[in-house]
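> My questions are about this predicted structure, shown below with the sequence.
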Amino acid sequence: MSTLQATHSPAQEVDATSDDRVVRRRLGPGRRIPFGFAIGPVLLLALWAVGSATGFLDPRTLSEPWTVVATAAGLAESGRLQDSLLTSALRALLGLGIGVAVGTVLAVLSGLSRTGEALIDGPIQVKRSIPTLALIPLLILWLGIGEEMKVVTIALGVMVPIYIHTHNGLRSIEGRYAELAETIGVSRAEFIRAVVLPGAMPGFLLGLRFAVTTALLALVVVEQVNSTSGIGHMITLASNYGQTDVIVVGLVVYAVLGLVADGSVRLIERKALSWRRTLAS
């Protein structure tokens, strides 16, 4: 038995270690698939095309993909699609920017100070329990039906997920880092810059993904409230005239905006958090 044990070489031990690593790695999600984010939407598009070609989907209920493409080309040729898309994108970006800025500032003030948390966290939780879209009648009374109401509605919806996840990220930082900083004499400002804010970045980026989705959901609703421009206005007019193909064009535009926005945030997340090793790495 001792002879057999002696025959094991260091190379064999390395090979065994490598095999163990491979086995452990198989427990993860696997290798990254190029353009994997597009597989699901392409599959849905294929099912839509097959259903329309076989007659399973009634064109009066859901227009065929080729009809939608032709309608989109006609709208783009007239310039109507570009104008509506630009208006909607500006509304969403403005509301998103304001909501992210306000939510981040409130989260930092609340996450780094007990006094700030006592003053800020309660009202935010109250707002969290009230759907933003339920505030639209009140916002119309305060701000009218113009652009201010639409942007504020989007910003209010965006603010909550940014605050919740950033605040959670700040409070999840381990206390031993603060103890170490005090031991080596790091100032509070330097500690916040070098440890606290980078440590809260994962929570902030997760909140940003939710915020982007919330911004688009709020955009869909506010653009159908006495709007005179935007993708939602185009959908409302098409609904009044029974133009299913135009409605589907608008919905596809919203879907593309959502995919592009979420993909952009995920790309930023991979670049900003490249130091983290996760199962998705």
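Received it, and whenever you're ready, just let me know what you need.

> drop to CA atoms for contacts and neighbour counts, all remaining ones
Noted.

> Run a quick neighbour tally on Val50.
15 (other C-alpha atoms under 10 Å).

> Now for it, which secondary structure element holds it?
helix 39-53 (DSSP states H and E).

> what angle sits between the helix or strand following that helix and helix 39-53?
Going down the chain from helix 39-53, the next helix or strand is helix 65-78, by DSSP H and E. Relative orientation of helix 65-78 versus helix 39-53 (axes from the mean of the first three to the mean of the last three C-alpha atoms, to 10 degrees): 110 degrees.

> Look at the spatially closest residue to Leu206 that is not a sequence neighbour and give its secondary structure.
In this structure, Leu206 finds its nearest non-sequential neighbour in His165, 6.8 Å apart by C-alpha to C-alpha, 6 or more residues apart in numbering. Assigned by DSSP: H, G, I helix; E, B strand; the rest coil, the conformation of His165 is helix.

> ok, His165 - contacts?
203-204, 206-207 (C-alpha atoms under 8 Å, 6 or more residues apart in numbering).

> Out of those, grab the one that's most surrounded.
Phe204 (27 neighbours).

> Test my guess that Ile145 contacts Asn226.
Yes: contact criterion C-alpha atoms under 8 Å: Ile145 and Asn226 qualify, at 6.8 Å.

> Mind checking which of these two has more residues around it?
Remark: of Ile145 and Asn226, Ile145 carries more neighbours, 17 against 11, as counted by other C-alpha under 10 Å.

> For the more buried one, which residues are in contact?
Shown in contact with Ile145 (C-alpha under 8 Å, 6+ apart): 225-227.

> What of Met234?
Per C-alpha under 8 Å, 6+ apart, neighbours of Met234: 84, 246-247, 250.

> please redo it, this time with the cut-off set to 10 Å
80-81, 84-85, 223-224, 227-228, 246-247, 249-250 (C-alpha atoms under 10 Å, 6 or more residues apart in numbering).

> this is the other structure I want to compare:
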Amino acid sequence: MSAPPVAGTSTPILDRDGRPHRAFNPFDNGSRRPSSTGPLNRRGTRALVGLALPVLVLVLWQWVTSAGIVAPYQLPSPASVWNAAVDLAERNLLAPYVAISTQRVLIGFAIGSAIGLLLGAVVGLSRLGDALLAPTLGAIRAVPSLAWVPLLILWMKIGEDSKITLIAIGAFFPVYTTVASALRHVDPHLVEAGRAYGLRGVRLFSGVQLPAVLPSVVSGLRLALAQSWLFLVAAELIASSMGLGFLLMESGNNGRVDRIILAIILLALLGKLTDSLIGLAEKYLLKRWA
């Protein structure tokens, strides 16, 4: 490995294999690795392939219910679930339930992810921060989600604050863990190169270290978002009068299996939609930084 370049020179930055380092090299204009042109790399083809399994499940579901293999009170038909959705929509309940649950998830996810990114950076970049914070946060991470519910209700009462706080706790740990772990394993030669160009502190973090761990950060955000939906259901099952979690609890108490399945399908669709939005943001960030 050659010595780091001196600031202001045009010496290329090399990776471990002696090739120009694309993550931090303004002088490399070489050709990129050719992208695959297979059929599965086309957006339309991938979308059709992705729909194949849900369609197959829907067809199998319809066949099982229409053939009488499973009793309707155990597994209602797709038409029954659709009628339950129409009934809730006509009573002006479906849209508010979806809206309030989505709002809770997005606010809690934003708060938890921001704190997770901050503390993950402190633990990943500072030995003192690692020694001081990592053991305690590791112990708190092992606490089950439902264990927080009675404490948050006592502290914050049954309101939005307790629900959003619980969701933020769920979103915090995936981001914190992935960011801290990724920053510990950033290529030291890349950091040395950044310092050779005069980058220190926040500029070094935002210009070199954060772009280097960007794929790990996005993976942590996706895990955090999925965890947020899980914690939402935990919050709304116990202390709520609106939302998809409340719909699950109320439907279970009333034996409305059609509404239970409807709530599960809506949670799956909303989770996939929000995950896709992070996927779009990932493409932009990778194009911008990585």
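On my side now, so go ahead. Computed from a prediction, not measured in an experiment: that's the story for all the values here.

> hmm, which of the contacts of Met234 of the first structure are the buried ones?
Buried subset of the contacts of Met234 of the first structure (neighbour count, 16 or more other C-alpha atoms under 10 Å): 80-81, 84-85, 223-224, 227, 246-247, 249-250.

> now the helices: where do they sit in the stretch 1-150 of the first structure?
Secondary structure of the stretch 1-150 of the first structure by DSSP state H, counting those that start in this stretch: the helices cover 2-6, 10-25, 39-53, 65-78, 80-111, 114-129, 136-143, 147-171.

> how about the spatially closest residue to Ile235 of the first structure that is not a sequence neighbour, what does it touch?
With C-alpha to C-alpha, 6+ apart as the criterion, Ile235 of the first structure has its nearest non-adjacent residue at 4.9 Å, and that residue is Ile247. Ile247 of the first structure sits next to 62-63, 68, 231-232, 234-239, 253 when contact means C-alpha under 10 Å, 6+ apart.

> Buried subset of these, written for PyMOL?
To isolate the buried members of these in PyMOL, using 16+ other C-alpha under 10 Å:
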select buried, resi 63+68+231+232+234+235+236+238+253
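
> just curious, which of the contacts of Ile247 of the first structure is nearest to Ala53 of the first structure?
Ser63 (10.8 Å; C-alpha to C-alpha).

> I figured that closest one hits Val246, correct?
Yes: at 9.1 Å, Ser63 of the first structure and Val246 qualify as touching, with contact defined as C-alpha atoms under 10 Å.

> Mind listing the shared neighbours of the two?
Counting by C-alpha under 10 Å, 6+ apart, nothing touches both Ser63 of the first structure and Val246.

> Need the counterpart of the residue nearest to Ile235 of the first structure in the second structure.
The alignment partner of Ile247 of the first structure in the second structure, by TM-score structural alignment, is Ile260.

> tell me which element that match is part of?
helix 257-288.

> Give me the mean distance between that helix and the first structure.
In the superposition with the first structure, the average deviation recorded for helix 257-288 of the second structure is 2.0 Å (mean C-alpha distance after the TM-score superposition for the first structure).

> Just checking the distance from that helix to the centre of its chain.
Relative to its chain's centre, helix 257-288 of the second structure lies at 9 Å (C-alpha atoms, centre = their mean, to the nearest Å).

> Just want the angle from it to helix 78-90.
80 degrees.

> quick one: contacts of stretch 122-129 of the second structure?
Taking C-alpha under 10 Å, 6+ apart as the rule, stretch 122-129 of the second structure contacts 116, 118-121, 130-134, 176-186, 205, 209.

> got it, and stretch 121-129 of the first structure?
Taking C-alpha under 10 Å, 6+ apart as the rule, stretch 121-129 of the first structure contacts 103, 106-107, 109-111, 114, 130, 135, 156-157, 159-161, 163-164, 167.

> what span of the second structure lines up against that stretch?
Going by TM-score structural alignment, stretch 121-129 of the first structure sits over residues 134-142 in the second structure.

> just stretch 81-98 of the first structure next, same as before
So stretch 81-98 of the first structure sits over residues 94-111 in the second structure, by TM-score structural alignment.

> So what's the residue count around the counterpart of Val221 of the first structure in the second structure?
Correspondence of Val221 of the first structure to the second structure, assessed by TM-score structural alignment: Ala234. Using other C-alpha under 10 Å, Ala234 of the second structure has 20 neighbouring residues.

> just the one 4 residues further on next, same as before
As a burial measure, Ile238 of the second structure scores 17 neighbours (other C-alpha under 10 Å).

> show me what contacts it?
Residues near Ile238 of the second structure by C-alpha under 10 Å, 6+ apart: 146, 149-150, 153, 158, 163, 245-246, 249.

> same thing but 8 Å
149, 246.

> cool, and the one 4 residues further on?
Contacts for Met242 of the second structure (C-alpha under 8 Å, 6+ apart) come out as 96-97, 100, 236.

> For these, give me JSON lines that also has distance to Trp289 of the second structure.
Converted to JSON lines, the contacts of Met242 of the second structure look like this (distance: C-alpha to C-alpha, whole Å):
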{"residue": "Pro96", "distance to Trp289 of the second structure": "38"}
{"residue": "Tyr97", "distance to Trp289 of the second structure": "38"}
{"residue": "Ile100", "distance to Trp289 of the second structure": "34"}
{"residue": "Glu236", "distance to Trp289 of the second structure": "38"}
